[in-house]
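predicted coordinates and the sequence they were generated for:
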Amino acid sequence: MKKNLFFTMLLLPAICMQTYAQAGKANRELLRKADEALQLAARQYKGMMTHVPDAVLPRSTNKDGSLMTSNTAWWTSGFYPGTTWYLYEYTKDPAFKAEALKRMELVKKEQYNTRTHDLGFMMYCPFGNALRITGDTAYKAILLTSAQSLSTRFNATIGCIKSWDHGTWKFPVIIDNMMNLELLTWATRASGDKKFEQIARTHANTTIKNHFRKDYSSYHVIDYDPANGAVLQKKTHQGYADSSAWSRGQAWGLYGYTMMYRETKDKAYLNQARHIADYILNNPAMPADLIPYWDYNAPDIPNALRDVSAGAVAASALLELSRFTSKTEAQRYWTAAEKMLSSLCSPAYLAKEGENNHFILLHSVGSLPHNSEVDVPLTYADYYFVEALLRYKMWSK
């Protein structure tokens, strides 16, 4: 029997299984919408297969409406093959498996890339899913090499993995980096080498200490002094202001700490995830449909752009968080995720078939301050949306 490394997520304690049964009560209408959205996603990505040139990966839509692509070194390169694995799992259509394998051949060389912190996104999304779904242990060596490459960016004095090598930063660490730690916790399980998980834990602990405000909103970028680990600056790069709450950053934090609790069972990570979830769901700037504005402090709310990618990441995270919390909290998180998914499955955010350059979702925001990928589809919005739909179907009872 093939190991399910992603969805089984280790054996959960009895209380979590009880919470799962309580919180995961089926919403038949949403289950119907989820299937319809997944079927649309499969048709859209069938179109994508013929739309994307062989040597590149889809990324977004250009300002003129044409398809935006990337090379394999771009941080989103793993999402498209990762999504095609999810769609293969859902449809059992071998065309999706063939497409995933074809694009992974392009991405495979990035296992040696030590110039990026995004190897979790780039490598674990496609190759981790490939290993989980096929059971082919050849993917282990690629993932372990990727984990080793990521580990080279860890600074023990600071206690973090360096995010960027560009700009005037000394040692920048962004909240997004929480998402790449799953590659390291997996690597310890797969290899028995505890250093990978220790790096992940240390990074997560340092991030709790320095990235979060008293209300559990997160700064986007913390710049450290590599000589002594001191915090030099608390800034933003993609949010409205240094003091604001960039919505996708909050979603990255929620997902990252929920994942770290699943992987380690350290209650500090569960508590952090709960606090972040409550910040998001209690935020007075959260719209009624629970699809966030691109920044919770955007000055033009309620006319500010939404960031569908933030909603998709948060929905997937909240579904999982509901499995680890008490009955009342679990129901609250589950219900919020249902509302987010119901909104994402609506015509307000779901593309029409054959349109949107064959992406699934509309209205994401990459970086508004840089006028980059503004109000467009994004591969990672699609990835976490499909993941959330599959989680919802699997965990509904």
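Structure's in. What do you need?

all contacts plus neighbour counts: C-alpha atoms, from now on.
Fine.

all helices of the stretch 151-300 of the chain, in order?
Per DSSP state H, counting those that start in this stretch, the stretch 151-300 of the chain carries helices over the ranges 181-191, 195-211, 247-264, 267-282.

quick one: the second one to helix 247-264, angle?
With axes from the mean of the first three to the mean of the last three Cα atoms, to 10 degrees applied, the angle from helix 195-211 to helix 247-264 works out at 140 degrees.

what residue lies at the spatial centre of the chain?
residue 313 (5.3 Å; Cα atoms, centre = their mean).

structure two is appended below for comparative analysis:
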Amino acid sequence: MMKRKILVLKYSFLAILLILLNTFNVNGQDEFVKKSFTTADPLYTNLLKATEGNFKNYPHSFLENGNIKYYQIDEWTGGFWPGSLWYMYEYTKEEKWKKAATAWTNSLESNQYNTKHHDIGFMMYCSYGNALKFDDNPKYKEILIQSAKSLTQRYSPVVGSIQSWNTRKSKGDINLWEYAVIMDNMMNLELLFYASKVTNDPVYKNIAINHAAKTMQNHLRADYSSYHVVNYDPKSGKVLHKQTLQGFSDESTWARGQAWGIYGFTTVYRETKDKRFLKTAVKMANFFLDHPNLPKDKIPYWDFNVGQPGFKPDWDFDPKRFKETPRDASAAAITSSALLELSTYVKGKQKQKFYNAALAMLKSLSSDTYLNTNNANPYYLLKHSTGNLPSNREIDVPLIYADYYFLEALTRYEKSK
């Protein structure tokens, strides 16, 4: 009898211990999410005050002189600020964030007619697309449909892709970009899928699928690393040349470009259930995660091959300029968000690999190394992103799109539990 009581007490103690440990683990995981949104609160409050009533200039980064770096309404990152505000509202349920998010979203209305470049998806779906989660406003749907129409005007059935940049000289004036398509363009396809769903018109979806298939064909190397830019002949659709403009060299792998690809092909698989796109997303993700030059904290250098044997830049790169190779927190934020979704489409070890990697990235980004807990600047959440190093722009700075995808990933993580 005594032995039975001892045995019961022993297992009761173990059961309680397991419950406590499980609670501790869950709370420990939740804590980094809470920490990140709590850190964002005063920073974004400052940014709202600094931008109050100024709906023509959209916060993009931070300058060395202590000023906010703005982009204009027609430039590519305008949608990330209202999108970040929507994620703040989704997490906190505080009306001040909804009010601000609504105002900044509405300020982008004229962009629905923007046909100057391909970034209409970034600008409009990250803002109005998020707004629709909380306000089923018919006007928002109309604006997104018109935005999709504007984007399709840049599609060529001859090339089979949406043109990213207008005709201009390429890096080093070596070639002319006659019909440049960049990996980033994969991120704009979600807008087209949305337009087809709400209009029942397949034209938008078909363009998105064609573009993704062409990108899969020409932007990827045999190991599923990616080129940044593919230049086509607009008359024949022939590939003229390939470059990695914002990377270390044309044959290297620019970290954010790889991140765009993982995210973009994951989205296309979600909308089509075409296994070709799932395979591409998985292979690109594995390249990213398995690369020997990925740091232990899983926050990549701005290029996977910077300084490695066999990769030589065709621009003036001085490795002594930096104490350490610059990281790109934005690439990690984008990838973590993509991996959380991608993990839901695969099984077994692959599923766990992607989910664990995303969680590891989020924990790194929420550490004091990358999270702006020391007031490194008064406005932005993440530190240590790289915009365009070869052009000497935005090196080791905060970037609004890094914040946006980080908040999106945190939100996705919360929903995944």
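Sure, I can see it. Everything numeric here is computed off the predicted structure, so don't read it as measured data.

overlay them and tell me the TM-score.
Here the TM-score for the pair of chains, by TM-score structural alignment, normalised by the length of the first structure, is 0.91; 371 aligned residues with a Cα RMSD of 1.4 Å.

sorry, back to before: most packed of the helices of the stretch 151-300 of the first structure?
Mean neighbours per residue, mean count of other Cα atoms under 10 Å, is largest over the helices of the stretch 151-300 of the first structure for helix 247-264, with a mean of 25.

which stretches in the stretch 51-200 of the second structure count as helices?
For the stretch 51-200 of the second structure, the helices defined by DSSP H, counting those that start in this stretch occupy 80-92, 95-106, 120-124, 130-131, 138-152, 189-199.

save these as TSV, and put in distance to residue 161 of the second structure too.
Below are those laid out as TSV (distance: least, Cα to Cα, whole Å):
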stretch	distance to residue 161 of the second structure
helix 80-92	25
helix 95-106	28
helix 120-124	15
helix 130-131	26
helix 138-152	10
helix 189-199	11
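
ranking these by burial, who's on top?
helix 120-124 (a mean of 28).

who does that helix touch, helix- and strand-wise?
Packing partners of helix 120-124 of the second structure (3 or more Cα pairs under 8 Å, 6 or more residues apart in numbering; DSSP states H and E): helix 138-152, helix 189-199.

for residue 348 of the second structure, grab the count of nearby residues.
8 (other Cα atoms under 10 Å).

how much space between the aligned partner of it in the first structure and residue 389 of the first structure?
Matched to the first structure by TM-score structural alignment, residue 348 of the second structure sits across from residue 327. Distance, residue 327 of the first structure to residue 389 of the first structure, using Cα to Cα, to the nearest Å: 22 Å.

nearest to residue 69 of the first structure, of the helices of the stretch 151-300 of the first structure?
Ranking the helices of the stretch 151-300 of the first structure by proximity to residue 69 of the first structure (Cα to Cα) places helix 247-264 first, at 21.6 Å.

export the helices and strands packed on helix 120-124 of the second structure to JSON lines and tack on distance to residue 262 of the second structure?
Rendered in JSON lines, the data for these read as follows (distance: least, Cα to Cα, whole Å):
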{"stretch": "helix 138-152", "distance to residue 262 of the second structure": "22"}
{"stretch": "helix 189-199", "distance to residue 262 of the second structure": "13"}
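
tell me which of those helices sits nearest to residue 327 of the second structure.
In terms of Cα to Cα, the element of these nearest to residue 327 of the second structure is helix 189-199, at 27.3 Å.

packing partners for the closest one?
Using 3+ Cα pairs under 8 Å, 6+ apart, helix 189-199 of the second structure is in contact with helix 120-124, helix 138-152, helix 202-218, helix 255-272.

so that helix aligns onto which residues of the first structure?
Counting by TM-score structural alignment, helix 189-199 of the second structure falls onto residues 181-191 of the first structure.

show residues contacting the matching stretch.
Outside stretch 181-191 of the first structure, the residues within contact range by Cα atoms under 8 Å, 6 or more residues apart in numbering are 119-120, 124, 140, 143-144, 147, 193-197, 199-200, 256, 259-260, 263.

number of nearby residues for whatever residue of the second structure lines up with residue 291 of the first structure?
Under the alignment (TM-score structural alignment), residue 291 of the first structure pairs with residue 299 of the second structure. Counted by other Cα under 10 Å, the residues lying close to residue 299 of the second structure total 26.

what's the closest non-adjacent residue to residue 299 of the second structure?
residue 332 (5.4 Å; Cα to Cα, 6 or more residues apart in numbering).

tell me the SS of the one you found?
helix (DSSP: H, G, I helix; E, B strand; the rest coil).

aligned partner of it in the first structure?
Matched by TM-score structural alignment, residue 332 of the second structure corresponds to residue 311 in the first structure.

for that match, list the residues it contacts.
Contact analysis of residue 311 of the first structure by Cα under 8 Å, 6+ apart lists 248, 251, 290-292, 340.

do residue 256 of the first structure as well
When contacts are counted by Cα under 8 Å, 6+ apart, residue 256 of the first structure touches 178-179, 181.

likewise residue 336 of the first structure?
Applying Cα under 8 Å, 6+ apart, we find residue 336 of the first structure in contact with 281, 290, 315, 318.

TSV for those residues, including distance to residue 153 of the first structure?
Converted to TSV, the contacts of residue 336 of the first structure look like this (distance: Cα to Cα, whole Å):
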residue	distance to residue 153 of the first structure
281	34
290	36
315	30
318	30
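
would you check which pair of the residues you listed lies furthest apart?
Based on Cα to Cα, the longest span within the contacts of residue 336 of the first structure runs between 290 and 318 and measures 12.2 Å.

pretty sure the match of residue 291 of the first structure sits against residue 334.
No: between residue 299 of the second structure and residue 334 there is no contact under Cα atoms under 8 Å: 10.9 Å.
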